[in-house]
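Undergrad: sequence and computational prediction follow.
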Amino acid sequence: MKKMESIAIQNDTDNQIISEEEIMTGQSKSPFIEANTKEVSLDYLKKDCIIPTFKDLECTLAHHEFIQTTEECVKSIFEGQQITKPVIRASHKVLGRIPSAIDKPVKALLENEKTQYFERMMFKIDVPSINEIINGNSLNLSIIAVRAYNQENLYSNKNYEKFKIGIGFLNFVCTNMCLSSDGVVEELRASSVKELKSKITGVLSSYEIQNHLNNLKLLSRYYLTEKQFAKFLGRCRMYYYLSKVERKQVPSLLLNDGQINAVTKGYYEDENFSRNSDGTISLWCLYNLLTGSVKSSYIDTFLSRNVNAYELVNELGISMKNNIPNWFLDN
């Protein structure tokens, strides 16, 4: 099995499992995704949530199986590194009741007569001993994964199930995820735990850490003027009114109006990534304003919007470096 190359190793422990709190001391503990999610524990998913089935009554791969399988893969690939316990957030709780309580009023239901599961679940596992400093921000390697039952056809017989997984870096200044298309698979299909484990291992093994970091570092070298930033915001507003033909000719944009509003506000008010005194803003700061706004996404759209933020800003950097026209900046 291919082992991931380590960089900036702070500790060389034997698969030391550490808690989120231990690496967040003195840092903001804001969640890596917000929206309507709540934090849940692995035990809660295992003991207090039912497992949805397909039409043929075959079980889906449960949330806790996905989490535990990913954790095993992370321990194997990053053997000897510090690894945190999974931080899990879930949303869209689906409630039900057992058959014997079918005629009971809601107020009369006992706890053991209720059933529940979460339609959408997301978790991350950090590897804090693999880290880098970019523009004064501490970034730790992080694995993030998504399961969304709303993207499964539970009314059919059991087939391949869909999962999403990404590997990139967590910016601990703001708990923003830094992901690229090279480190994210938005439709990983598997029908068993064994197959899921094999495919997760493949994703983690093929990720090129240094290449991603080098691209992130380049963002701090380029700046938008206040007018260019205003043009960027204006074009973001215009994007969704382009014809289908016109959209295909420009870089894609997945952020909504509310998220663009958050970027605008951050330009003036963000504690870490706001404009400079002369109105300029680095692409690194713009990128973090974009990834910060993505935290308001629903779980099932988080990864795609996060990757889109990277691709959008990376395209700006390439156009500025090579003096190539870019629709979001040009007249």
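TA: Received the coordinates, thanks. Numbering: from 1, shown residues only.
Undergrad: contacts and neighbour counts: CA atoms only from here.
TA: OK.
Undergrad: and whichever strand or helix holds residue 139, what does it pack onto?
TA: Assignment of secondary structure by DSSP states H and E places residue 139 within strand 137-148. Packed against strand 137-148, as judged by 3 or more CA pairs under 8 Å, 6 or more residues apart in numbering; DSSP states H and E, are the following elements: strand 114-134, strand 161-171, helix 299-322.
Undergrad: got the ones you listed as CSV, with mean neighbour count and distance to residue 258 columns?
TA: Formatted as CSV, the entries for those read as follows, by neighbours: other CA atoms under 10 Å; distance: least, CA to CA, whole Å:
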stretch, mean neighbour count, distance to residue 258
strand 114-134, 21, 22
strand 161-171, 24, 22
helix 299-322, 20, 13
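Undergrad: this is the other structure I want to compare:
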Amino acid sequence: MELIANHNPIEMIQDASKVSNRPISSFIEANTQKVTLEHLKNDCVIPVFSKDNESTISHYQFIDKAQEVVQKLFPDMEIKQPNIRVSHVIKGRIPSAVGKPAKELLPHEKTIYYERCAFLIELPSVKEIVNGNELNLSIGGVRSYNQENLYSKKSLEKFKVFIGFKNRVCTNLCISTDGFSNDIRIGSILDMEQRMEQLFQGYDKERHIGAMKRLSNYKLSERQFAHFIGKLRMYPHMDKMEQREVFPVALNDSQISNVVKEYYVGQNFSRETDGSINLWNLYNMFTEANKSSYIDNNLERNVNAFELVNNMGISMENNTSNWLLSN
């Protein structure tokens, strides 16, 4: 084929004013709810490792430490308050409310924490323009208690942290491999500062921006796009050995269907009048579809979207074979 260059947590919250109204668009959606840092600090209990009753690192501690590191590394920059999304509420009650019907529980008798939490801190003064879209430097992370063995003794706890950009047009995240760490393991929150600083200082912003800008130089025809979508849908059904020989695809089938829908009716990144679509728009259709991913696998899929589309751009630039585009 010729390549052409060119669950509902609101009811458990004791003070409804601490939950923000859902915006038109967020950096992650799925089944998440936006909450405040104050709510996480004051209204949520902290899970423990059951065999030794040692405390886990709370969502509040994680986000608060990230704020501290950002302020340290970017002292003269405008830094927005964290945008926090949570999901999978875990409900409980205080001992004196044992046996009491749920509908009769008073606010102070309820306990709550969230199994999964994601946050985003924007630095709006650090901005770039890519294909006419304004991107703001952003830092964030994810914590999922479902990835910890809370039935054991205290062990190193897992966190995910990233630095990249948020597209202001659609709030899509733009994250590359060197700006993402999906397996930070620490024993205390004091260990987090060093790990964050290493990631943030090692991030090559100019290289990332350059790669995203190059995406708009290449495009797929309508026929190539259809062929590409077909290959994406073939990937989950391929033999495991075959999958290891090609570039991996992280989006699921329903998300790929959303990419096709956006190709036709998307407000910001749909096809051109001749049916073609450039790789920057294709990439943003991927990251838009990824917003439906749960917190615990959202960042990995976001990074995969960039690497997959960027890999296609490199193939087009160098006129090399790519299984997603070849016949």
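TA: Looks like it came in fine. As the structure is a computational prediction, the values presented were derived from the model and not from experiment.
Undergrad: where does the TM-score land?
TA: The TM-score (TM-score structural alignment, normalised by the length of the second structure) is 0.92; 304 aligned residues with a CA RMSD of 0.9 Å.
Undergrad: do you know which of the helices and strands packed on strand 137-148 of the first structure lies nearest residue 328 of the first structure?
TA: Counting by CA to CA, residue 328 of the first structure lies closest to helix 299-322 out of these; the figure is 8.0 Å.
Undergrad: in the superposed pair, what's the mean gap between the closest one and the second structure?
TA: Its aligned residues in the second structure lie a mean 0.5 Å from helix 299-322 of the first structure after superposition (mean CA distance after the TM-score superposition for the first structure).
Undergrad: where in the second structure does that helix align, residue-wise?
TA: Helix 299-322 of the first structure lines up with residues 295-318 of the second structure when matched by TM-score structural alignment.
Undergrad: equivalent analysis for stretch 131-138 of the first structure, please.
TA: Under the alignment (TM-score structural alignment), stretch 131-138 of the first structure falls on residues 127-134 in the second structure.
Undergrad: now the matching stretch: how far from the chain's centre is it?
TA: What separates the centre of stretch 127-134 of the second structure from the centre of its chain is 20 Å, taken as CA atoms, centre = their mean, to the nearest Å.
Undergrad: equivalent analysis for stretch 256-264 of the second structure, please.
TA: Here stretch 256-264 of the second structure is found 20 Å from its chain centre; the criterion is CA atoms, centre = their mean.
Undergrad: can you count the residues close to the counterpart of residue 207 of the second structure in the first structure?
TA: Superposed on the first structure with TM-score structural alignment, residue 207 of the second structure falls opposite residue 211. Burial of residue 211 of the first structure, expressed as a neighbour count using other CA atoms under 10 Å, amounts to 10.
Undergrad: which residues of the first structure fall in strands?
TA: With DSSP state E, the ranges of strands along the first structure come out as 17-18, 38-40, 83-84, 87-97, 114-134, 137-148, 161-171, 176-178, 184-190, 223-224, 281-282.
Undergrad: and residue 318 of the first structure, which of those strands is closest to it?
TA: strand 223-224 (12.3 Å).
Undergrad: whereabouts in the second structure does that closest one align?
TA: Taken onto the second structure by TM-score structural alignment, strand 223-224 of the first structure occupies residues 219-220 there.
Undergrad: with the first structure superposed, average distance for that stretch?
TA: Taking mean CA distance after the TM-score superposition for the first structure, the mean distance separating stretch 219-220 of the second structure from the aligned residues in the first structure is 0.5 Å.
Undergrad: return the distance of that stretch from the chain's centre.
TA: Using CA atoms, centre = their mean, the mean C-alpha position of stretch 219-220 of the second structure is found 26 Å from that of the whole chain.
Undergrad: cool, stretch 302-317 of the second structure as well?
TA: Computed by CA atoms, centre = their mean, the separation of stretch 302-317 of the second structure from the middle of its chain amounts to 18 Å.
Undergrad: I am finished for the moment; much appreciated.
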